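Undergrad: Provide a 3D model corresponding to the input given below.
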Amino acid sequence: MGLRKDARRAVKLVQNVVRSRRAQARLVEELAKQGPLEPHRYRVGVYFADGKVNLYQLRQWYKPLARLAERHPVLVLSRASGAALALLDEAPLPVAYVRRVADLERVIHEQDLHVVFYVNQNSKNFQMMRYGRRWHVFINHGESDKMYMTTNQFKAYDYALIAGDAARARLDKVLWDYDFDKRAIPIGRPQADHYLDGRALPYPADGREVVLYAPTWEGDRGAAAYGSIASHGVDLVRALLATGRHRVIYRPHPRSGVVDEAYGAANREIVRLIEQANAGDPSAVHVFDQGKDLGWQLAAADVAIVDISAMVYDRLAAGRPLLITRPVSPQAQVDTGGYLSACEWLDAADGSSMLARVDEVAHDPQALERLGYWVERYFGDTSPGVTTERFHAAVDHLMAEWERFAALHATDPDIDEHDAEGEAAEQSDDIEVD
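TA: All right, here's what the predicted structure looks like:
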């Protein structure tokens, strides 16, 4: 049994190496098409050390960063070949492939990066963060009340761009001796300014009530078991499809089913139900959404049903009717000190009961009024364009601070930031598995 398992692992390792080599060969071709980067052009870097499976964390920043690049040129630094290939194909920003530490250092020396953004807590972030004389800024990949949002790792960065008052209060409970006034800069949710951006919807405006169901994955531990596909999803979607007056947009987390096969099976059943409903009534145009673009769904849906995840707050920023699925796992940790203390819950039940609850919240003006308080609490002013202005103002402030410190230390001797630790890291990342 052990030998068989070892053999499978060996085969998988060889396959990964072959895929990596092929990806890197394709990447050389794509980078040649992009052409060499103009030296000393880029002032803002976005460091992404993950593979393409986690690109959803960066995709939500494409449009805000593209707008920012109009005033401060932005460069994406990708450590993985698969992610770099995808970024070259889809990102509205130039990409530098920096697989080795030596590659990273070359780009740093060729560019004048004053600010470096990070969207997650990948351990390879520290290979970039060891370079001083620039601001390292955590911008995260969403706003939520999950455990991830109160990590002490915030202290590792010079600054963090946070959503608003709720984020600060959440962190204040956990972080000791953290200078919030200086290091935590509230900007709201700039993505919300781009939710639609003139995009044509994939269905007609025919009077159907559009319901977005966007569940998260099952989680890798009991405390984070927030996913609802297996507990709520099948019965809920079946009931919505049967009414003839609803249109369903189903957007599951891309990792759904990676841990629990039963969860994956429930996900596949929902997809099958949607295909069946569309085949029976093509005018229904129910949507199984696996697209890379997140935003139009949040703005277009008449009511949204989401799990405890960043999707709660992405939808909250739109200020429209919203239900949160209540986790069935007794181990799931729920922060009841913020929006989740007063949100509209959807409990797991039979399809007709959940459908009645959806209709109740979708047409309750008092529920929408209560929602308005929390929109302000989490994001501040969400008037069109305001949060983008706050994002730009925050970056302008960091640029001004960089200039101030650069002037103060103008006579300091040059230093070589390459050291033995960097050499060791370079040796350790020669084989990449995306």
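
Undergrad: for the rest of this, base every contact and every neighbour count on C-alpha atoms.
TA: OK.

Undergrad: what residues does Glu30 make contact with?
TA: With contacts defined as C-alpha atoms under 8 Å, 6 or more residues apart in numbering, Glu30 is in contact with 85, 88.

Undergrad: rerun at 10 Å
TA: Applying C-alpha atoms under 10 Å, 6 or more residues apart in numbering to Glu30 gives the contacts 24, 84-85, 88-89.

Undergrad: compare with the first, here's sequence two:
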Amino acid sequence: MSLTQRLSPLAARLAHILALRRARNVLAAKEDVEQTIMAIYFGGPVGDLYQIKQWLPIFEQLQSEFPTVVFMKDAVAALHLTKESNLPIRMAGHAEAIEPLVHELGLRAMFYVNNNLSNFSVLRIPHVTHIHLSHGESEKASMTSNQLKAYDYCFVAGQASVERIMSSLSLFDESHLKMIGRPQLDLLMLATPIQSIDGRKTVLYAPTWEGDRPAMAYSSIAVCGESWIADLLNDDSLRVIYRPHPKTGTRSTSTRKADKNIRKLIETALKTDCSAGHMIDTGIDCNPAMAAADVAIFDVSAMAMDASVLKRPFFVTLPMTMASPLLPSPLWDAARPLEIDSNTPIKPRLHAALTEGPLAGNDEFVLHHFGEFAVGSGVARFRTMISTLI
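TA: Next up is the predicted model:
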């Protein structure tokens, strides 16, 4: 092992210690947290912040009624979040650090946006209602994890979530599932779309990441992404927005390479014709890109589910190895299936979808997955459920 290799772990450890000190100094400089009744626990690193970011605007809207603090385990992630949220943030990576704060602040509820391993240390704290929120509604295998049994309640979007969980988990008490709709849909419906381009229809390609195990390998990037984007960029009637998942390429060399090549294709196309308006969207908020899309291509993900409320045509890719369990899903009442196959033609199907519009079952799909939907209804249901349970 070279000297550089031996020093790298030491350098990483030193950087983490410095980041932790800086986080503590930054957070200590803020006002003390006043009496608070709720907390969000987040034990993930910077790369997982997208999971909690989608919930912050919702809790910020309710802050005056239900004061909330965010507990963070990772110092670097905490520093990032201080720049993006008005909620008070405290470093507290384990139950021993949080338990005194539970009593000091009068906390009644703890919310979790994922199933991070560190959650299960905090879950042992008594006299607090532990509530799982997840970070989106989708058909991914993670939505029916047996870990859901650990929480007092799981807030889910709608009846489809209840059916999915109850048909997958044995010995699970349905009374622990509480339907709240999808509060984030308010933000999508009110989002200002990315500026349109005259004479071109906007195509959004928003694939998911490659996953951390075969059961979560829903990404289309490595197999089809490059060929699809190359084909779409050669159509003068289309404008392409590419929005990869924040964790794209973190687990797979082939996915990382394909993502890099897709970006180069778009950059080259823009150099050839900057007026085409193609773009790589890596912003925090995915809603402007979704709101701008005349047609979209998603992998199995929460973005695909959310897109149904826009009442526009969209595709969801279908990994051939997962086709059997996915095809019975009601997802195909709203989304057009698109096989993940390097030979799958893309342009003819996109143009056909633009002509035909959303599928006939879209409205029923929205009702089944999110309940009665109108702007403001999700936050209102969330508020009511908190008032009822806490």
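
Undergrad: returning to what we had before: who wins on neighbours among the contacts of Glu30 of structure 1?
TA: Neighbour counts for those peak at Ala84, which has 31 neighbours (criterion: other C-alpha atoms under 10 Å).

Undergrad: would you confirm that that one contacts Val53?
TA: No: between Ala84 of structure 1 and Val53 there is no contact, the gap being 11.7 Å when judged by C-alpha atoms under 10 Å.

Undergrad: so where is stretch 423-431 of structure 1 in structure 2?
TA: Per TM-score structural alignment, stretch 423-431 of structure 1 has no counterpart in structure 2.

Undergrad: wait, stretch 219-234 of structure 1
TA: Going by TM-score structural alignment, stretch 219-234 of structure 1 sits over residues 211-226 in structure 2.

Undergrad: list the buried residues for that stretch?
TA: 211, 216-226 (16 or more other C-alpha atoms under 10 Å).

Undergrad: and if you look at stretch 132-151 of structure 2?
TA: For stretch 132-151 of structure 2, using 16+ other C-alpha under 10 Å, the buried residues are 132-140, 143-144, 148, 150-151.

Undergrad: residues in structure 1 aligned with it?
TA: Taking TM-score structural alignment, stretch 132-151 of structure 2 hits residues 138-157 over in structure 1.

Undergrad: what distance separates the start and the end of the matching stretch?
TA: 6 Å (C-alpha to C-alpha, to the nearest Å).

Undergrad: spell out the residue ranges of the helices in the stretch 251-400 of structure 1.
TA: 261-280, 296-300, 310-316, 351-362, 365-379, 386-408 (DSSP state H, counting those that start in this stretch).

Undergrad: what about these, which gets the closest to Met129 of structure 1?
TA: With C-alpha to C-alpha as the criterion, Met129 of structure 1 lies closest to helix 386-408 of the helices of the stretch 251-400 of structure 1, at 15.8 Å.

Undergrad: and the closest one, how far out from the chain middle?
TA: Chain-centre distance of helix 386-408 of structure 1: 23 Å, with C-alpha atoms, centre = their mean, to the nearest Å.

Undergrad: repeat for stretch 337-348 of structure 2
TA: 25 Å.

Undergrad: now do stretch 80-87 of structure 1
TA: 17 Å.

Undergrad: can you pull out the strands in structure 2?
TA: Assigned by DSSP state E, the strands in structure 2 fall at 38-42, 68-72, 89-91, 109-112, 129-132, 153-156, 177-179, 201-206, 238-242, 279-280, 295-298, 314-318, 336-339.

Undergrad: what does the fourth one correspond to over in structure 1?
TA: Using TM-score structural alignment, strand 109-112 of structure 2 lines up with residues 115-118 of structure 1.

Undergrad: next one: the first one
TA: Alignment note (TM-score structural alignment): strand 38-42 of structure 2 is matched to residues 44-48 of structure 1.

Undergrad: quick one on the thing from earlier: which pair of the buried residues of stretch 211-226 of structure 2 spans the longest distance?
TA: By the measure C-alpha to C-alpha, Met216 and Glu226 form the most distant pair in the buried residues of stretch 211-226 of structure 2, at 20.9 Å.

Undergrad: tally up the residues packed near the equivalent of Ser85 of structure 2 over in structure 1, please.
TA: When structure 1 is aligned by TM-score structural alignment, the residue opposite Ser85 of structure 2 is Ala91. Residues lying near Ala91 of structure 1 (other C-alpha under 10 Å) number 19.
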